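Novice: Could you look at this predicted model? Sequence included:
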Amino acid sequence: MRSVRDFCSDGIEVIVSGKEAFEAVRQYTKNALKGSKLRYRLYRGSIPIFTYYGIEDQISELYSNRVELPSGGSLVITLTEAFVSIDVNSGKMTGEDSIEETAYRTNMEAVPEISRQVNLRGLSGLIVVDFIDMLKYQYCRAVESAIKQAFKDDKAKVQFSYINDFGLMVFSRQRIKPNIQEINTTECLHCKGIGRVKSNEVIVASILRDLQHIAHRNQNKSFDLVAHSAVIAHIFNNKRNTVSTIEKEFNITLNISIDNSLDVNTFVLKQGDDVNSNGYKPLQNSGYQIEDSSNEEVDNSNKLRGNFWLTKWLSRFLSSNN
């Protein structure tokens, strides 16, 4: 019923699958939309209605951040914590006599698609549209008028600003429902919603730094490294000499194991022969853990604390003599 109320207007034909749903639409249109010229009919085919009309592909497009325009341009939609960014790109759009004409035509073509995507995705809050720069005053006013006209039948309240000197137009839209990403998607387990993960080179560099650090403090011992196969392959192909150098310098042994259940940017580096899966730590939380029953760590911390106060006392002494 909400879909009929928000998206269906006069001149639109609604095709309903299922007799119960069809009867519900008929009763709602009769009672709540009195005087409406909305047309509706029952779908009687054996093929699923979304498959028959090719709706599944259109639904999949709603999860993409790029929307192609008919003449070769595109929209790039990015959702952030505070606002929604929509970038208009000309792409391969050509055929006009000048850059100014191409920019104007692309912006005008993007306006109805912006309105359509905002409604279908349920975007709300502060929305910033980065149009292609236009120098002519009348072109800017024409695009402003067109976008206001495109949102004329929007059920949500929309407030517009003007296109500024940088080609940015800001408008706010009332939130009437959650957006499609909030309802139908979950945060990526690998990137944690950022959209990108660290490269193998960066992850391996962190592993080698941690290995050198703990090898310096725990010489003549063996360590176990467990990581994703892509990270292990990068170590073998590109950092084999570096690992050998660290092993020789500190007289340690590094045993490497693969665990593809780990995230790509997660590894565990532990001392000893048995690797416990409970010790896995993400890269941002230092990425390694040392378990040792000896008191070497306590002794080293006491030495470091004594050296710290000795250095501080000497610096004060020398500064007073100067």
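Specialist: Right, received. Where do you want to start?
Novice: make it CA atoms for all contacts and neighbour counts henceforth
Specialist: Fine.
Novice: longest helix of this structure?
Specialist: helix 296-321 (DSSP state H).
Novice: tell me how far that one is from the chain's mean position?
Specialist: Computed by Cα atoms, centre = their mean, to the nearest Å, the chain-centroid distance of helix 296-321 equals 47 Å.
Novice: tell me the SS of the residue nearest to the spatial centre of the chain?
Specialist: The structure's the chain has its C-alpha centroid closest to residue 195; by Cα atoms, centre = their mean the separation is 3.5 Å. Of the three states, residue 195 takes coil under DSSP: H, G, I helix; E, B strand; the rest coil.
Novice: next one: residue 171
Specialist: Following three-state DSSP, the label given to residue 171 is strand.
Novice: how about the nearest residue to it, chain neighbours excluded?
Specialist: Distances taken as Cα to Cα, 6 or more residues apart in numbering put residue 160 closest to residue 171, at 4.4 Å, once the chain neighbours are dropped.
Novice: Then residue 166?
Specialist: Per Cα to Cα, 6+ apart, closest to residue 166 is residue 133, 6.8 Å.
Novice: What is the neighbour count of that neighbour?
Specialist: Residues lying near residue 133 (other Cα atoms under 10 Å) number 19.
Novice: Double-check it against residue 105; I have them as touching.
Specialist: No: checked against Cα atoms under 8 Å, the pair residue 133 and residue 105 is beyond contact range at 11.7 Å.
Novice: Next one for the comparison:
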Amino acid sequence: MKEEILINVTPQECRAAVIENGMLQEMYVERTSSRGLVGNIYRGKVIRVLPGMQAAFINIGRERSAFLHAAEILPISETELIENDNITTPDINELLHVGQVITVQVIKDEIGTKGARLTTHLTIPSRYLVMMPDNPHIGVSQRIEDEVERQRLRDILSHSKEAQTAGELSKKGEVEEKLSESDESPSKEKQTKKRKKKKLKDSVSDEQPGYIVRTAAEGAGDDELHRDADFLGKLWQSIKERIRGSKAPCLVYDDLDLALRLIRDSVPSDVETIKVDSDEVHTKLLSFVDDFVPALKSCVDLYSGERPLFDVYNVEDEIEKALHRKVQLKSGGYLIIEQTEAMVTIDVNTGAFVGYRNLEDTIFKTNLEASSALARQLRLRNLGGMVIIDFIDMKEDEHKRQVLRTLERALERDHAKTHISEVSSLGLVQMTRKRNRESLEHLLCESCPTCDNRGSIKTAQTICYEIFRELYRSARAYEAQKYLVLATQEVVDRMLDEEASYLAELESSIGKPIRFQAERLYTQEQFDVVLL
């Protein structure tokens, strides 16, 4: 399967698109003013303990307090037992108290009115491995199905851990030797070296970390895995030093930005092209892949065409379609996708498709096409949580089985964890998709005040960025002395206030003045760029 990654970078935001066989499959957006928190490590302070919810709220230095459940505080072994119903969860008051300082990691971004979700089970990812500092277990991704390959990867990591253990023991011996020498020194020197004693002890840890081998490691050599393990070991040491010297609440480890994180976590080794339209980000990507994924170096290209990168691949139009509730199928059928607070509902309809043979065959073909289409929409729109799919009722069990199998195959390339149930007696399929960041609609849109929050419109910020892109596109395509932008008062105010620095930067870049005029009759999503 031909896969391409497109990365569009502006001073305000970074957008990444995953293209498979010419079709947009996934969309990532990270804005400079609101970067994602997943993977960040904080020193937090407990501000409230809730025994009734077996949870606590933690101040990590952000506007909204974060949420920590009791199951995310316990040692890994005890948590596994709780999931198997062998023991009961200890009372949250036995684990935490108000004012306590604790090291936590974000596992789910702030979504809607909810704060970030936290865990004390820290994980630090690299290209091939995920380090678990507090869990010595070695695991292998379930997506690697070959048992021989799974065992090979385990053996490599086991040998790497043995080498690390030997190094730690050697280092510990040197420390003990230095400490014993300090005991024989004169009293004044004893006090000086005693002050170093704690520092020396703090730099050595008897705990050996565990690892999870990621899917990308399939087929990787010993040197690549050892290099990853060494890198993670050094990174964890630096994080520990920051934790010791920090005062809660504060950030002690900030995960990579979107472009580098995408290369590390999501890009398969067989990707054909990674195109980026920024010189600075292109240089960063080349340096990153040279260190961690040398095989991808030849795939990273700098795009310098006249047309905007996303326009060349029709990505802008696909994003626009992904914000609509109706999805048209090639056969003439369609999907209706509704995202609510409780769940996502997807309704399948035959629409204009009348079939060729009989009703059951028409329904079966529509449901098969809908299975592939809705799997793509879940990835593209980043819809998660509980998903209810209302397929058209099928009578034959074999048809139901084939529709489910088609849906499962379509979701195999989805990086988010999914679970699908059987078709119910009502023709419904229940499934779950792991959600750890905002959906595309919630990121780009807001509730519409005109219809009393029953729908949504694009935010003023989103419209401002569309205007920036349109101005940049017009400057490349046409000659003009100056530009006049017609938009709503709210959009104009934002352009001249919050976005003023970016506006000045754009005017300097295109060498032409840009003027704004508020139009009272325009809707928030409506704007025009006039060439003068």
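Specialist: That came through fine. Here the structure is a predicted model, which means the values were calculated and not measured.
Novice: Please state their TM-score.
Specialist: For these two chains in superposition, a TM-score of 0.56 is obtained (TM-score structural alignment, normalised by the length of the first structure); 198 aligned residues with a Cα RMSD of 2.5 Å.
Novice: Next, find the distance separating the aligned residue in the first structure for residue 438 of the second structure from residue 116 of the first structure.
Specialist: Aligned by TM-score structural alignment, residue 438 of the second structure pairs with residue 178 of the first structure. From residue 178 of the first structure across to residue 116 of the first structure, the span is 16 Å (Cα to Cα, to the nearest Å).
Novice: And the two? Which one has more around it.
Specialist: A side-by-side neighbour count of residue 178 of the first structure and residue 116, using other Cα under 10 Å, places residue 116 first with 15 against 12.
Novice: That one pairs with which position in the second structure?
Specialist: Using TM-score structural alignment, residue 116 of the first structure pairs with residue 376 in the second structure.
Novice: so the corresponding residue of the second structure for residue 191 of the first structure, which of the three states?
Specialist: Matched across to the second structure, residue 191 of the first structure falls on residue 451, judged by TM-score structural alignment. Following three-state DSSP, we place residue 451 of the second structure in the coil state.
Novice: burial of residue 451 of the second structure, as a residue count?
Specialist: Neighbours around residue 451 of the second structure, by other Cα under 10 Å: 9.
Novice: contacting residues around it?
Specialist: By Cα atoms under 8 Å, 6 or more residues apart in numbering, residue 451 of the second structure lies in contact with nothing.
Novice: about what we covered before: for the residue nearest to residue 171 of the first structure, give its distance to residue 140 of the first structure.
Specialist: Residue 160 of the first structure is 14 Å from residue 140 of the first structure, by Cα to Cα.
Novice: Those two - which one has more neighbours?
Specialist: residue 140 (21 against 14).
Novice: What does the more buried one correspond to in the second structure?
Specialist: Under the alignment (TM-score structural alignment), residue 140 of the first structure maps onto residue 400 of the second structure.
Novice: got a list of what the match of residue 438 of the second structure touches?
Specialist: Residue 178 of the first structure makes contacts with 122, 123, as judged by Cα under 8 Å, 6+ apart.
Novice: Report the secondary structure state of it.
Specialist: coil.
Novice: Around residue 270 of the first structure, how many other residues sit close by?
Specialist: Neighbour tally, residue 270 of the first structure, other Cα under 10 Å: 25.
Novice: pretty sure it contacts residue 224?
Specialist: Yes: with contact defined as Cα under 8 Å, residue 270 of the first structure and residue 224 form a contacting pair (5.3 Å).
Novice: Remind me what the helix or strand harbouring residue 262 of the second structure packs against, helices and strands.
Specialist: If you go by DSSP states H and E, residue 262 of the second structure is part of helix 258-265. Packing partners of helix 258-265 of the second structure (3 or more Cα pairs under 8 Å, 6 or more residues apart in numbering; DSSP states H and E): strand 13-20, strand 23-31, helix 279-292.
Novice: Distance to residue 225 of the second structure and mean neighbour count added to these, as JSON lines?
Specialist: Formatted as JSON lines, these follow (distance: least, Cα to Cα, whole Å; neighbours: other Cα atoms under 10 Å):
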{"stretch": "strand 13-20", "distance to residue 225 of the second structure": "26", "mean neighbour count": "19"}
{"stretch": "strand 23-31", "distance to residue 225 of the second structure": "28", "mean neighbour count": "19"}
{"stretch": "helix 279-292", "distance to residue 225 of the second structure": "10", "mean neighbour count": "16"}
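Novice: can you put the ones you listed in TSV and add distance to residue 187 of the second structure?
Specialist: Converted to TSV, those look like this (distance: least, Cα to Cα, whole Å):
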stretch	distance to residue 187 of the second structure
strand 13-20	60
strand 23-31	58
helix 279-292	49
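Novice: and residue 271 of the second structure, which of those is closest to it?
Specialist: Nearest to residue 271 of the second structure among these is strand 13-20 (9.6 Å), distances taken as Cα to Cα.
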